[in-house]
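Chemist: Quick one, what's the 3D model for this:
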Amino acid sequence: MPQVEFHHGIGDKQAYACRLLRKASRAGVQLVVTGDVAALQALDRLLWVFDDQEFLPHVLSTGGASLPERLHATPVWLSDDPASAPGPRSVLVNLGREVPPGAERFDRLFDLVSSQPDDRQEGRARWKAYAARGWDVRPHDVNEGATP
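Modeler: Prediction:
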């Protein structure tokens, strides 16, 4: 049963995701970030420039594209199909609007919800869906500009 950390009230979801990914990467965690293709492409671009002092290794794989095996060990995998990510990855970060497909294969799920009304409403629906599956959902209220 996955543990869901529900991070809500985020001002800038993309910037928050970058900080969360940096923290996880520093801890040696290999993870998958999922969402719609546009959000993943935006995150891909932001990960190249968000911190001019360090680089966060990541790969973008969308539309079921097959990537070379040498990239499979990349710590951060951005994918619209999280179940297709290679290797043993126990953490999933959701930037999407729905419960991600294949989420049950991960031990831990971070669901990021901005302070925008539409995103908050969709987040509430995901919370209910996670709880209905019997998953352990824990809220984490984020203050504007806070780091994970």
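Chemist: Every contact and neighbour count from this point should use C-alpha atoms.
Modeler: Will do.
Chemist: Regarding the spatially most central residue of the chain, which helix or strand does it belong to?
Modeler: For the chain, the residue nearest the mean C-alpha position is V93 (2.1 Å; C-alpha atoms, centre = their mean). Here V93 sits within strand 91-94, counting by DSSP states H and E.
Chemist: Give me the next element, helix or strand, following that strand.
Modeler: Using DSSP H and E, the helix or strand that follows strand 91-94 in sequence is strand 108-114.
Chemist: What helices and strands are in contact with whatever helix or strand comes next after that next one?
Modeler: Remark: after strand 108-114, the chain's next helix or strand is helix 117-132, criterion DSSP H and E. If contacts are counted by 3 or more C-alpha pairs under 8 Å, 6 or more residues apart in numbering; DSSP states H and E, helix 117-132 sits against strand 3-10, strand 108-114, strand 136-141.
Chemist: Would you do the same for the sequence below? I want to compare the two.
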Amino acid sequence: MQVDFYHLTTPLDRVLPRIAERVVQTGGRLLIVAEPEAQRVALDRLLWSYAPESFLPHAHIGAGNDAAQPVLIASDVTTANAARNVAIVDGRWRDAALDFERVFHVFDEEAIREARLAWKTLGDRDGVERRYWRQNDAGRWEQAA
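Modeler: The predicted structure follows:
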């Protein structure tokens, strides 16, 4: 299993839609996890409006046929849409994410301490590949570890 740590220096709005698009384009499903309700509402709006020419089917957990949703927004880790990819976007690591094939752990400066602890803890686990991504001066993602 793979855990990708994404250290944000730009708004989440510029990162998450691209991750979701790539997962869905390859036939995968994605669970997006954010505990604060206001953040989940904002994510829903973002996925509808991030680009005029785009359409990324998604829903909030419990809003209707969860199992049919390619992208599902939830407050905690769940397998309701049979996703094998999970994006934790509120900066709070959850060990339940280790049941997925790929984890996108997205965090900003406010959550860096917790992200470092998760990085260290996961380094001691068998079968977990960790990668750390940061943005360069041009805003492009580079693998740093």
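Chemist: Compare the helices and strands packed on helix 117-132 of structure 1 and give me the one nearest R89 of structure 1.
Modeler: strand 108-114 (9.7 Å; C-alpha to C-alpha).
Chemist: So what touches stretch 118-132 of structure 1?
Modeler: With contacts defined as C-alpha atoms under 8 Å, 6 or more residues apart in numbering, stretch 118-132 of structure 1 is touched by V4, F6, H8, R97, E98, V99, V113, S114, D136, V137.
Chemist: now stretch 16-34 of structure 1
Modeler: 10, 40, 43, 46-47, 50, 56, 74-82, 85, 88-96, 100, 112, 145-148.
Chemist: do stretch 42-60 of structure 2 as well
Modeler: The contact list for stretch 42-60 of structure 2, computed with C-alpha under 8 Å, 6+ apart, reads D13, P17, A20, E21, R40, D66, Q69, P70, V71, L72, I73, A74.
Chemist: Mind giving me the PyMOL command for buried ones among these?
Modeler: Typed into PyMOL, the line below selects the buried ones among the contacts of stretch 42-60 of structure 2, using 16 or more other C-alpha atoms under 10 Å:
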select buried, resi 17+20+21+40+66+69+70+71+72+73+74
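Chemist: Narrow the contacts of stretch 42-60 of structure 2 to those in strands?
Modeler: Those of the contacts of stretch 42-60 of structure 2 mapping onto strands are V71, L72, I73, A74, per DSSP state E.
Chemist: separation between the residue mapped onto the first one from structure 1 and L31 of structure 1?
Modeler: Think V71 of structure 2. Mapped onto structure 1 by TM-score structural alignment, V71 of structure 2 lines up with V76. Noted for V76 of structure 1: a distance of 5 Å to L31 of structure 1, by C-alpha to C-alpha, to the nearest Å.
Chemist: And for R120 of structure 1?
Modeler: Plainly put, R120 of structure 1 is 24 Å away from L31 of structure 1 if you go by C-alpha to C-alpha.
Chemist: Over to I10 of structure 1?
Modeler: For I10 of structure 1 relative to L31 of structure 1 (C-alpha to C-alpha), the value is 20 Å.
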